[in-house]
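Visitor: This is a predicted model, with the sequence first.
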Amino acid sequence: MATLILLNKPFNVLCQFTDNEGRSTLADFVGQSSVYPAGRLDYDSEGLVLLTDDGQLQHRIASPRQKMPKTYWVQVDGEIDDAALERLEKGVDLKDGPTRPATARHLGEPEIWPRHPPVRYRANVPTSWIELTITEGRNRQVRRMTAAVGFPTLRLIRRAVGDWSIDNLAPGESRSLSIHLPAAAAKTSRGQGRPRAKKRNR
């Protein structure tokens, strides 16, 4: 049985447990030892970080081969149009190659927590929100994708990875699940099927 922790990482928190520059890290929010992030989330991004004490589960979540969907709420500079969303869905050319097809849709401003510090406000420049789901995890990929179609990212929140989400988690809050890996999956490096999750009483 593996432990999986779902953390809603606040803005300007490093996705690691130590830092020699005095910045906030995961250690400020996760008290359990011997867990490690399954994938990364940028310092200036917010939202779901998954941590586990099981290397097999960590691999299944983070490996690009698994193509696990990651869903983001993205505030962009300007009123994004359907043409830009279509380009995001088909894939855009980045310096490290074209992106895989994605799912993108307009999103009304979500009911979420205020960010500190807030996004810069300019009265003469509107902003808009989209929901973007990708199946890869290149460095700062979402930000580069929206910039490539002409709408730079202002705020980025990872809402979900696979079936796990930050629903009912305030920034800095976490919950712990017990994951039962199928026996066959535990014997392979790639694994098959999806892990089943059960809440652990806290």
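Guide: Thanks, I have the structure now. Predicted model, so just to flag it, every value in this text is computed and none were measured. Residues are numbered from 1 along each chain as shown.

Visitor: only C-alpha atoms for contact and neighbour calcs from this point on.
Guide: Noted.

Visitor: Not counting its neighbours along the chain, what's nearest Arg143?
Guide: Nearest residue to Arg143 in three dimensions, chain neighbours excluded: Thr153, at 5.5 Å (Cα to Cα, 6 or more residues apart in numbering).

Visitor: Could you report the neighbour count for the one you found?
Guide: By the other Cα atoms under 10 Å criterion, the neighbourhood of Thr153 contains 20 residues.

Visitor: got the contact list for it?
Guide: Contacts for Thr153 were tallied using Cα atoms under 8 Å, 6 or more residues apart in numbering; they are Val74, Gln75, Val76, Asp77, Val142, Arg143, Thr146, Ala147.

Visitor: And the residue nearest the centre of this structure?
Guide: Arg158 (3.5 Å; Cα atoms, centre = their mean).

Visitor: does that one sit in a helix, a strand or a coil?
Guide: Counting by DSSP: H, G, I helix; E, B strand; the rest coil, the backbone at Arg158 sits in strand.

Visitor: doesn't Pro69 make contact with it?
Guide: No - with contact defined as Cα atoms under 8 Å, Arg158 does not reach Pro69; the gap is 11.0 Å.

Visitor: circling back: and the residue nearest to the centre of the chain, what does it touch?
Guide: Arg158 neighbours (Cα under 8 Å, 6+ apart): Ser45, Glu46, Gly47, Leu48, Lys70, Thr71, Tyr72, Trp73.

Visitor: neighbour-wise, which of those leads?
Guide: Highest count within the contacts of Arg158 by other Cα under 10 Å belongs to Leu48, 29 neighbours.

Visitor: Second structure for comparison follows:
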Amino acid sequence: MSSLIAFNKPFNVVTQFSAHEKYQTLKDYISLPRFYPAGRLDTDSEGLLLLTNDGQLQAKISSPKFKLPKTYWVQVEGLIDNQAIDKLTRGVQLKEFHTAPAIVTFLDEPTNLWQRVPPIRERKTIPTSWITITITEGKNRQVRRMCAAVGFPCLRLIRVQIGNYNLFTHHLPLGEWRSININDLYIR
């Protein structure tokens, strides 16, 4: 029987179950046999990760072919402006491809976030700002590369939603997981 779980991945956790010489892995948080990540979330990123024991479901969630939207809260270095937001919204030329258009909005600094350990580097003379980015592709380090391409390097990246499943509306604390229903994602 297909099962699906949502995990709120902390910073510096590798998205794999096998041991890693430097970082914690999913095995330190999830002890279910035969579950595998449906997509990736980089070690230096935080937030929602889906895992399943069904290979077809795993492919459907992670494949850009199905265009399942993924939403991120992004803290960038500097005060991001409308020009940069417009570029991100239209799509950005990266080295090997042009990103699909994204949904990008300004975001007030979230008050409901956990403290990151270790905290981001702060520079007294350079402010930071927050945006929300929703993409449907999910290529390697895409959101970080998009932000850098428009001149606003990413300091903190938190995936808050996949499909219609949101970490905060479902109250999933950092480092915890729970079983969810496939209908929570609205995959057809």
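Guide: Done, it's in. Keep in mind the model is a prediction, meaning the values are calculated, not measured.

Visitor: quick one: TM-score?
Guide: Here the superposed chains carry a TM-score of 0.93, computed using TM-score structural alignment, normalised by the length of structure 2; 183 aligned residues with a Cα RMSD of 1.3 Å.

Visitor: Quickly note the distance from Ala147 of structure 1 to Arg115 of structure 1.
Guide: 21 Å (Cα to Cα, to the nearest Å).

Visitor: Now do the strands in structure 2.
Guide: 4-9, 13-14, 24-25, 36-37, 46-52, 70-77, 103-107, 128-135, 154-162, 165-166, 177-180 (DSSP state E).

Visitor: Select, out of the ones you listed, the one closest to Ala84 of structure 2.
Guide: strand 103-107 (9.8 Å; Cα to Cα).

Visitor: What residue in structure 2 is the furthest from its centre?
Guide: Largest centre distance within structure 2, by Cα atoms, centre = their mean: Thr125, 28.0 Å.

Visitor: Enumerate every residue touching it.
Guide: Per Cα under 8 Å, 6+ apart, neighbours of Thr125 of structure 2: none.

Visitor: again with Thr111 of structure 2
Guide: Contacts of Thr111 of structure 2 (Cα under 8 Å, 6+ apart): none.

Visitor: residues in contact with the residue nearest to Phe168 of structure 2 when sequence neighbours are not counted?
Guide: Using Cα to Cα, 6+ apart and skipping the chain neighbours, the partner closest in space to Phe168 of structure 2 is Val160 (7.3 Å). Going by Cα under 8 Å, 6+ apart, Val160 of structure 2 touches Gly47, Leu48, Lys70, Thr71, Tyr72, Trp73, Asn166, Leu167, Phe168.

Visitor: after superposition, how close is stretch 127-134 of structure 1 to structure 2?
Guide: Stretch 127-134 of structure 1, aligned to structure 2 and superposed, deviates on average by 0.2 Å (mean Cα distance after the TM-score superposition for structure 1).

Visitor: what about the closest residue to Gln56 of structure 1 other than its chain neighbours, how many residues close to it?
Guide: Leaving out its chain neighbours, the residue that sits closest to Gln56 of structure 1 by Cα to Cα, 6+ apart is Ala186, at 6.7 Å. Other residues near Ala186 of structure 1 come to 15 when the count uses other Cα under 10 Å.

Visitor: Ala186 of structure 1 matches what in structure 2?
Guide: Following TM-score structural alignment, no counterpart is assigned to Ala186 of structure 1 within structure 2.

Visitor: measure Ala186 of structure 1 to Gly78 of structure 1 for me?
Guide: From Ala186 of structure 1 to Gly78 of structure 1 the distance is 46 Å (Cα to Cα).

Visitor: for Gly31 of structure 1, same thing?
Guide: 40 Å.

Visitor: contacting residues for Asn8 of structure 2?
Guide: Contacts of Asn8 of structure 2 (Cα under 8 Å, 6+ apart): Glu46, Gly47, Leu48, Leu49, Leu167, Leu172, Pro173, Leu174, Gly175, Glu176, Trp177.

Visitor: Recalculate using a threshold of 7 Å.
Guide: Asn8 of structure 2 is in contact with Gly47, Leu48, Leu49, Leu172, Pro173, Leu174, Gly175, Glu176, Trp177, counting by Cα atoms under 7 Å, 6 or more residues apart in numbering.

Visitor: Could you do Gly162 of structure 1 as well?
Guide: Met68, Pro69, Lys70.

Visitor: and with 6 Å instead?
Guide: When contacts are counted by Cα atoms under 6 Å, 6 or more residues apart in numbering, Gly162 of structure 1 touches Met68, Pro69.

Visitor: Just give me the neighbour total for Arg121 of structure 2.
Guide: 8.

Visitor: measure Tyr186 of structure 2 to Ser179 of structure 2 for me?
Guide: Tyr186 of structure 2 is 15 Å from Ser179 of structure 2, by Cα to Cα.

Visitor: Relative to Arg141 of structure 2, how far out is Pro64 of structure 2?
Guide: In terms of Cα to Cα, Pro64 of structure 2 sits 14 Å off from Arg141 of structure 2.

Visitor: So between those two, which is more surrounded?
Guide: Counted by other Cα under 10 Å, Pro64 of structure 2 and Arg141 do not tie: Pro64 has more neighbours, with 15 against 12.
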